[in-house]
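1. A structural model of the following input is requested.
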Amino acid sequence: MSAGVSIDLVSVPSGLVTLSDRRTRRRWTVQVAAFELAAYPVTEGLYQRVTGRGGPHRHRPVESVSWWDAVRFCNALSIVEGRTPAYRWGQAADEVDWDVAADGYRLPAEAEWEHACRAGTTGPRYGPLDDIAWYRGNSQERRHAVGGKLPNAFGLYDMLGNVWDWCWDRYDPAVYGDYRVLRGGGWFDEHWSCRASVRRRSHPDLAIDDVGFRVARSVHPMTAIR
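-> I've put the predicted structure just below:
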């Protein structure tokens, strides 16, 4: 790994996870393969070391990054480590494919995110909210340094609260086009938004002060591009 760039990855075991959507009242079950997920959201310090851009709070999660910023960061971090980038751009600037055979960094798929967040639990949260998350009730309406609350059983911090996490998936292409999924809730959200099952959507160009991301990596790469 290049000097000055470090990232803590947690091994997430395979398993089944059932997702749900309040808007459509739909439920669906996904088999998730084992993968690795960052223990913390990407911080301003890490973002700056990789991209040259970032704010002054090196231990706080980076925010005001779009989905496009996040996927470009994943490729840049992969290149720093000498890994194969997970994302390939098409002929149009807004076309990107995920090369699932690559060993580089990527955004988690939505099902991976929820499976990792739950860490074997079945309730709305993996612990008492004030113990595990920064949200409107305790955040003083600002971001906090990552890792300041208790992790889940997998050793993942800030899965709920602090900043929302971008995921790879489109939310509902037939209705919302390219809108991508956000998960986890943020520092400005009420308690009902900081639950493992809550889905939020936004345009991939959105950059706002309660949205960040964390990176994932495949353990057993497949052989297709999607």
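
2. rest of the way, CA atoms for contacts and neighbours
-> Fine.

3. would you mark the buried spots in whichever strand or helix holds D131?
-> For D131, the element it lies in under DSSP states H and E is helix 129-132. For helix 129-132, burial by neighbour count (16 or more other C-alpha atoms under 10 Å) applies to L129, I132.

4. ok, residues contacting stretch 199-212?
-> 21, 41-42, 61-68, 143, 162-166, 171, 178-183, 186-188 (C-alpha atoms under 8 Å, 6 or more residues apart in numbering).

5. quick one: contacts for V10?
-> Here V10 is in contact with E36, L37, A38, A39, F154, G155, L156 (C-alpha under 8 Å, 6+ apart).

6. could you dump these to JSON lines with secondary structure and distance to V96?
-> Converted to JSON lines, those look like this (DSSP: H, G, I helix; E, B strand; the rest coil; distance: C-alpha to C-alpha, whole Å):
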{"residue": "E36", "secondary structure": "strand", "distance to V96": "22"}
{"residue": "L37", "secondary structure": "strand", "distance to V96": "21"}
{"residue": "A38", "secondary structure": "strand", "distance to V96": "22"}
{"residue": "A39", "secondary structure": "coil", "distance to V96": "26"}
{"residue": "F154", "secondary structure": "coil", "distance to V96": "30"}
{"residue": "G155", "secondary structure": "coil", "distance to V96": "31"}
{"residue": "L156", "secondary structure": "coil", "distance to V96": "28"}
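
7. between these, which sits nearest W192?
-> L156 (20.5 Å; C-alpha to C-alpha).

8. wait, the closest one sits on Y40?
-> Yes - L156 lies in contact with Y40 (C-alpha atoms under 8 Å); the separation is 6.6 Å.

9. one more, so I can put them side by side:
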Amino acid sequence: MVMSTKQAPFIFCSVLCLTVSCKQESALEEKTVVVDEARASCHESMPSRFTTTVKSDSIKKGEVSHEGMVWIKGGAFYMGAADTEGRQDEYPLHQVKVDGFWMDVTEVTNAQFASFVEATGYVTTAERVPEWEEIRKQLPPGTPKPADSLFVAASLVFTPPAHAITLQDARQWWSWTKGASWRHPQGPGSNLEGKEQHPVVHVSWDDAVAYATWAGKRLPTEAEWEFAARGGIENQPYPWGTEAIEKGKPKSNTWQGQFPNQNSNWDKHTGIASVSSYAPNAYGLYDMAGNVWEWCADWYDAEYYISLKEQVSYNPNGPARSNDPTEAYVPKKVMRGGSFLCNDSYCKGYRASARMKSSPDTGLEHTGFRCVSSL
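-> As a prediction, this is how the structure comes out:
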């Protein structure tokens, strides 16, 4: 039998999926975790990239420039969902105080990331061939090694089906694509021509940290990100307030129509948009909702907010380690902001309190980042 390019990578990914599934039942018996399918994500429970670990300690820390950044005056706010729209990991609402910080006005663009690569010769995670020694660290002991033919440089590309489907399995609209990377967002044959001001995508958390180090900056904590996204608006669901996403004029780059096979193009974009295509929030920040998910510095813990409910947290840096009961063997980092695939009927990842997570070595077509600086 000849495997298609879409099937073969998922045979590789299934090594993790099958071995983890037998562990999940016992984990869920110990911890009650309710997954609301109506509020699932466009990439919920995707397998990790399974690739070479890229260390940013080889990147020399640069001198920070505040050009293209805005100063966010610190303060106190209530973090998490204040309504019933949130997923379970967005509760309880808890008070947080953060010091002031600088934040990039936009997501890091292809042009900016190209300058970094030109200056350093950096090779992103998606452009590196996976290494079995790194893969096996995320798998139960005794997991057999997949075929050598499956070890290829690749990344996850959105591949919408031609008809309506059930939404329980995100692998129906994501494909590991050989040759996909920040230079080739849709795989071989695609390029960045005319997309210089699009947010860079297919960047792993490790790639984002490397860029931030070179720029003399860092990734925002989850608390800083949400504080900035809210723009001083207390306990409202969106960075712009309470107006529903499809009321009035387009406010962000999201999905309208039937996900994942039909996009009505109401917001004038069916894919990624150039940064600053929509109005900024009250702090002057663009795309704090929609366009691409943004990496944060924190590890993801499904129960982290519960541990903070009885106290005021000052500049929280997140949990000490990852805790995702649905994929116990895969450490996760937090992502915020939603993407062009988020929609009113399914994901709503563009809410200010919405949380997503992914393994640090995973790159996707709708994942990018922005940086902050305390100096």
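
10. check which helices and strands the helix holding D131 of the first structure sits against.
-> Here helix 129-132 of the first structure touches no other helix or strand, going by 3 or more C-alpha pairs under 8 Å, 6 or more residues apart in numbering; DSSP states H and E.

11. and the very next helix or strand once past it, which stretch of the second structure?
-> As assigned by DSSP H and E, the chain's next helix or strand after helix 129-132 of the first structure is strand 164-170. Taking TM-score structural alignment as the measure, the second structure aligns residues 293-299 with strand 164-170 of the first structure.

12. that stretch vs the first structure, average distance?
-> The superposed stretch 293-299 of the second structure is, by mean C-alpha distance after the TM-score superposition for the first structure, a mean 0.5 Å from where its aligned residues fall in the first structure.

13. how near is I208 of the first structure to V17 of the first structure?
-> Computed as C-alpha to C-alpha, to the nearest Å, the I208 of the first structure to V17 of the first structure distance reads 29 Å.

14. now V5 of the first structure
-> With C-alpha to C-alpha as the criterion, V5 of the first structure and V17 of the first structure are 32 Å apart.

15. ok, the two, which is more surrounded?
-> More neighbours surround V17 than the other of V5 of the first structure and V17, with 19 against 15 (other C-alpha atoms under 10 Å).

16. so the aligned residue in the second structure for the more buried one, which state does it fall into?
-> Aligned by TM-score structural alignment, V17 of the first structure pairs with F77 of the second structure. Following DSSP: H, G, I helix; E, B strand; the rest coil, we place F77 of the second structure in the strand state.

17. residues in contact with F77 of the second structure?
-> Q95, V96, K97, F227, E234.

18. I'd say the third one and K73 touch.
-> Going back to what we said before, that points to K97 of the second structure. No - using C-alpha under 8 Å as the test, K97 of the second structure is too far from K73 to be in contact (11.1 Å).

19. and the helices in the second structure, which stretches?
-> Applying DSSP state H to the second structure gives helices spanning 7-30, 110-120, 132-135, 205-214, 222-230.

20. nearest to T177 of the second structure, out of those helices?
-> Closest among the helices of the second structure, using C-alpha to C-alpha: helix 7-30, at 8.1 Å.

21. what stretch of the first structure does the closest one fall on?
-> Going by TM-score structural alignment: helix 7-30 of the second structure matches no residues.

22. all strands for the second structure, in order.
-> Remark: strands assigned in the second structure by DSSP state E are 69-72, 75-79, 94-98, 101-104, 154-158, 174-178, 293-299, 313-314, 333-336, 355-358, 367-368, 372-373.

23. could I get the ones you listed as TSV with distance to L28 of the second structure?
-> Shown next, in TSV, are the strands of the second structure (distance: least, C-alpha to C-alpha, whole Å):
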stretch	distance to L28 of the second structure
strand 69-72	40
strand 75-79	26
strand 94-98	25
strand 101-104	38
strand 154-158	28
strand 174-178	26
strand 293-299	20
strand 313-314	28
strand 333-336	21
strand 355-358	18
strand 367-368	28
strand 372-373	36
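
24. can you say which of these is nearest to K195 of the second structure?
-> strand 367-368 (14.1 Å).

25. to what extent does that closest one diverge from the first structure after superposition?
-> Averaged out, strand 367-368 of the second structure is 0.4 Å away (mean C-alpha distance after the TM-score superposition for the first structure).

26. what range in the first structure does that strand sit on?
-> By TM-score structural alignment, strand 367-368 of the second structure lines up with residues 211-212 in the first structure.

27. among K97 and K73 of the second structure, which residue is more densely surrounded?
-> Each of K97 of the second structure and K73 has its neighbours counted (other C-alpha under 10 Å); K97 has more, 19 against 14.
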